[in-house]
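In: Here is the input, now give the coordinates:
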Amino acid sequence: MGWLRASSIVSAATLASRLLGFLRDVLLAQSLGAGVAADALLVALKLPNLLRRLFAEGAFSAAFVPLFSQILTSDGRPRALAFAGRALTALGLVLTVATGLALLAMPLVILVLAPGFDPLDPRRDLAVELARRTFPFILFVSLAALLGGVLNVLGRFAAAAAAPVILNLVMIAVLLWYGGEPLALARVLALALPVAGALQLLLLWQACRSAGAPIRPRADLADPQLRPLARRILPGIASAGVYQVNVVVVTVMATALAPGAVSFLYFADRLAQLPLGLIGVAISTALLPIVARRMAEGRLEEARAVRDQAVEIALLLTLPAAAGLTALALPIVSILFGRGAFDAAATVATAAALQAFALGLPAAVLVRIMAATLFARGDLRTPLMGAIVALAVNLTVGLATLGSLGHLGLATAASLSSWANLAVLVRRIGRIEGRAFSRRTKLRALGGLVCAIVAASVAVQALREMQHLEPPMALGGAILVAGLAFLGMAAVARVVRPQELVALFRDRA
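Out: Have a look, this model is predicted:
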């Protein structure tokens, strides 16, 4: 399967998951409100979600996929599947022990996650109870991540991409059909998390069988490849952990500002994360197994060519998105959030933060792609160093501008940290390969940037011409006109050629 088609599958599944997640949050707010049950449940969901991001999403795949690809290429499918079975067993044993310890230590864990819940606060005991119900989710979703890695290497992306949708579907089903009072509903929702994780694992287990790659647990753990797998996982988790610390640090610094700063950054970041998930995460997820497979087969030039193509397509999508978010930030925020208690001042402040986040969007997307290339080479140290540099830049710039720019300084610091992270990765790849980007890729990126800036200007002018329409219709029309203008200019400037996209989609390039 072509990497562009694989990316499209992952992107579509990500979009479906985000939309269902929005519906889930609406139903959750409607059913639980903002009382004791809601507070306790949201705290209980923090830990499994954090561990899922640290471990299951990215860190394990980055370590497992290149090794599995290498064994598949050198030793054949039976040996590779045997390795996957042993890795599944080892991972299951480690996570079972970790889950048991976490369940015993949950009161202490909740004390760290929610220090504001004092011993007399009813939310504390309820949060401990709910967290014990939700925590086994990390066991199931981590095992599912291994099976998803196997499927991705074999070119079967659909099941692994669709699996996260199951969680939102299960929780939406509970919210729609369970009629209990808030405390009882919170307890059922907490149990829904591990149930959804088990369903994800079952789906991917069956998908592996259907793909002719059944993964069976193996009691014999004497596989020499398990040690390098363990050594690779730890830097991957640390890299993801630095990013999560980055997010927490921004929130902590924002609490030192006037009320509302945390909310401005949260809502702006939610909008900026949408293109990052649909473009950066989707392409990097599809790219990792394909590049790893080519490298394992010794096809290094092909692997580099695939990465160059991925960079070009990513920028073709990201540059107009970043320019559009910058130019249309105010009407976008106004239409989506500007109602009720979210007044005009909040709209302006959030739009300014969105513009600052948008400036770092191209770098954040490219970081995903360049890191996937390094992961495929077995280099997890450089992405970790990049994440550490990003954290240092974020802290330095954020603290330096906190007094003068407030929440806008924090958003700007986040964008600059993405560019610093990218610089570390590009420098390392340049040293390994002699260059990080081909001349064609650089020229197309420059052309795409010019087209995106012009298209953003077209969008602003089109919005002015459509002021007689309802705001959502005017915004949609302006985006459509600007999108067509960008595509036309990109085609004329040969930033992209339709026949190349068709060839990439069919994996003929």
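In: For the rest of this, base every contact and every neighbour count on C-alpha atoms.
Out: Fine.
In: Surely Val43 is in contact with Ala114?
Out: Yes. Counting by CA atoms under 8 Å, Val43 touches Ala114, with 7.0 Å between them.
In: what's the following helix or strand after the helix or strand harbouring Leu130?
Out: Taking DSSP states H and E as the criterion, the element that holds Leu130 is helix 122-134. Following helix 122-134 in sequence order, the next helix or strand is helix 137-153 (DSSP H and E).
In: Quick check: which helices or strands does that following helix pack against?
Out: helix 36-51, helix 59-75, helix 77-104, helix 158-162, helix 182-210, helix 282-296 (3 or more CA pairs under 8 Å, 6 or more residues apart in numbering; DSSP states H and E).
In: how distant is it from the center of its chain?
Out: 16 Å (CA atoms, centre = their mean, to the nearest Å).
In: Ok, stretch 219-228 next?
Out: 30 Å.
In: Now that stretch: buried residues?
Out: Of the residues in stretch 219-228, those buried by neighbour count under the rule 16 or more other CA atoms under 10 Å are Leu226.
In: start to end distance for it?
Out: By CA to CA, to the nearest Å, the extent of stretch 219-228 from end to end equals 19 Å.
In: now the other sequence, so there's something to compare against:
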Amino acid sequence: MRDAVRRLVLGGLLGKLLGLLREVLLAAAYGTGAPATATRVAQTATLVPVDLFTADVLTAGFLPMHRELLRTDPRRAAVLFQSLRRTLWVLGLALTAVSLVLAGPVVGVLAPGLDPSTATTAAQFLQVMALGVPSYLQYALLSYLEMSHGGFRLSSVRATVQNTGLIASLGLAWALQTPVLVATGFAAAYLGLHAWGHRTVRRRGILPAARFHVEPGVGRALRRALWVRLRPLLLLPVVLQASVVVERVVASLLGDQVVAAVDYARFVATTGVNLLAVPLGLAGLAVLSGLDTAAARERLGALLPGLLLVVAPLSVVLTVGAAPVVSVLYARGAFDAGAVTTSAAVLAGFGVGFWAQSVAYVLVKALNAANRNRMAALALVGGLAVTLVLNVALHRVLGPVTLGLAGSAGAVVTTIVAARALGVGGTLARWVAGCLPVAGAAVLAARWAGGGAGGWAGLLALAGAVLAVWGAAALVLPSWRRVVVGIVRSGGEQGPGQGAQFPAA
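Out: Predicted structure coming up:
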């Protein structure tokens, strides 16, 4: 698990750095104007149907099932892979055809509040991005095939190559003054990744042959077994993608500028989740599945305090320092004061629940690893339903901040349900309660230290104040001190006297 986490963390870090560069360049070139808004809408229109049909099939279905079959019957594992591969080819080509023909109506449903010229641009972007959908699906399957064999190279480079393609296309679009070229980066990146991924798994000898002899009925039995695994999750992708669509609809009703601002803010808010929680959660799929209930509970109970002590202060910084964070990252070129204000409002809302987003991801993946997919789905559906309802109910009252607060509230609900199901609800509640007064003190210190200053000066001042309060608490509180000392002594791998593994922060 340690090696898996490190590889995914390093790959995610490079990908996030390139992602940051991508966002900064997009902000400087187009701000929250029509090309940036069209990019966001087209990305959502491209990925919503893909994730609707495939996200849980690969993570909660194919990966654990294929890994089990590799140990017991490798030939059946090969049949499972080839069957799913053919299905994804058909699905990818069908989705591409639909996007090419019905791009305009799709954008109209997804973002009804857009200005007509912006909607036309978004439809053009969608048609270009859709060309990469079949390769996107195939590369995802190859990544999970490699992960099932204990490799993480394809997963770790995915974000890096994708962002490199987007940066290159953005530069080309800006140089030629042709915004639609921005959309070519997605398709080109996945066409290249698909070809490279196929060659990589074939050279490693883990790509099953396209044709081989197998007993009659094996494929049907495997599809039935996969269906049994996925049946509890049927509601989840529907609610998830409905939440994504509702968010886009609400943002478009609040104004074209808000559509782009949401993703600028979300990029910042999800960076910590991608760098900390996602690697731990994915590696946990392969490791926690081998533990019994008591051992898994002990492992998670030891992980949660350290994870909270890392993400909670970041949550405070993102909430209180949303404006200077956005200003430092994006305020240049076409990204004007209005864009800063709108994006900062959304980011502050996300910051409130940043800690919960990180914890929820790890806990849900732990449920998947234990084959408790029904409970994982219940936790996620509950959170997503809260997000959806709050977005619809409050956006006219609170404005753009609603989009962040609704996501935070949903993450808290998911965290509570998953923690109780895993038997670590008490541990989590005690540590969250212990963090609350320290977080309150950190908020007061940050507001005093920031003094209304913007840019780097304000950001460094308030972040320093938050870390000072958090560091003082870690020195004074014995339970905090034991967690920190345990992590430091083991170089981030072992928890304090628990034998728990934790990714280096």
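In: May I have the TM-score of the superposed chains?
Out: Between these two chains, after superposing, the TM-score reads 0.79 (TM-score structural alignment, normalised by the length of the second structure); 482 aligned residues with a CA RMSD of 4.1 Å.
In: on that earlier part again, and the helix holding Leu130 of the first structure against the second structure, how far off on average?
Out: Compared with the second structure after fitting, helix 122-134 of the first structure deviates on average by 5.6 Å (mean CA distance after the TM-score superposition for the first structure).
In: residues of that helix that come out buried?
Out: So helix 122-134 of the first structure, judged by 16+ other CA under 10 Å, has buried residues Arg123, Arg124, Asp125, Leu126, Ala127, Val128, Glu129, Leu130, Ala131, Arg132, Arg133, Thr134.
In: shouldn't the fifth one be in contact with Ala38?
Out: No. Using CA under 8 Å as the test, Ala127 of the first structure is too far from Ala38 to be in contact (9.7 Å).
In: before we move on, the earlier item: Phe22 of the first structure is nearest to which of the helices and strands packed on helix 137-153 of the first structure?
Out: helix 36-51 (15.0 Å; CA to CA).
In: Could you list every helix and strand that that closest one packs against?
Out: helix 106-113, helix 122-134, helix 137-153, helix 182-210.
In: hang on, the earlier thing: what would the buried residues of helix 122-134 of the first structure look like in CSV with distance to Val397 of the first structure?
Out: Shown next, in CSV, are the buried residues of helix 122-134 of the first structure (distance: CA to CA, whole Å):
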residue, distance to Val397 of the first structure
Arg123, 37
Arg124, 36
Asp125, 39
Leu126, 39
Ala127, 36
Val128, 37
Glu129, 40
Leu130, 38
Ala131, 36
Arg132, 39
Arg133, 40
Thr134, 37
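In: now, which of those residues sits nearest Met489 of the first structure?
Out: Of these, the one sitting nearest to Met489 of the first structure (CA to CA) turns out to be Thr134, at 50.2 Å.
In: so who does the aligned partner of Ala78 of the second structure in the first structure touch?
Out: Using TM-score structural alignment, the equivalent of Ala78 of the second structure in the first structure is Gly85. When contacts are counted by CA atoms under 8 Å, 6 or more residues apart in numbering, Gly85 of the first structure touches Ile215, Arg216, Pro217, Arg218.
In: Mind checking which of the residues you listed are buried?
Out: Counted by 16+ other CA under 10 Å, the contacts of Gly85 of the first structure give Ile215, Pro217 as buried.
In: Select from the contacts of Gly85 of the first structure every entry located in helices.
Out: Among these, no residue falls in helices (DSSP state H).
In: nearest to Gly430 of the first structure, of the contacts of Gly85 of the first structure?
Out: Ile215 (37.8 Å).
In: Next one: the closest residue to that closest one other than its chain neighbours relative to Leu226 of the first structure, how far apart?
Out: Excluding its sequence neighbours, the residue lying closest to Ile215 of the first structure (CA to CA, 6 or more residues apart in numbering) is Gly85, at 5.3 Å. Distance of Gly85 of the first structure to Leu226 of the first structure, computed by CA to CA: 11 Å.
In: What of Ile479 of the first structure?
Out: In terms of CA to CA, Ile479 of the first structure sits 50 Å off from Leu226 of the first structure.
In: Trp177 of the first structure too?
Out: Counting by CA to CA - Trp177 of the first structure and Leu226 of the first structure are separated by 44 Å.
In: same thing with Lys442 of the first structure?
Out: From Lys442 of the first structure to Leu226 of the first structure the distance is 40 Å (CA to CA).
In: Next, the contact list for Ala16 of the first structure, please.
Out: Per CA under 8 Å, 6+ apart, neighbours of Ala16 of the first structure: Val165.
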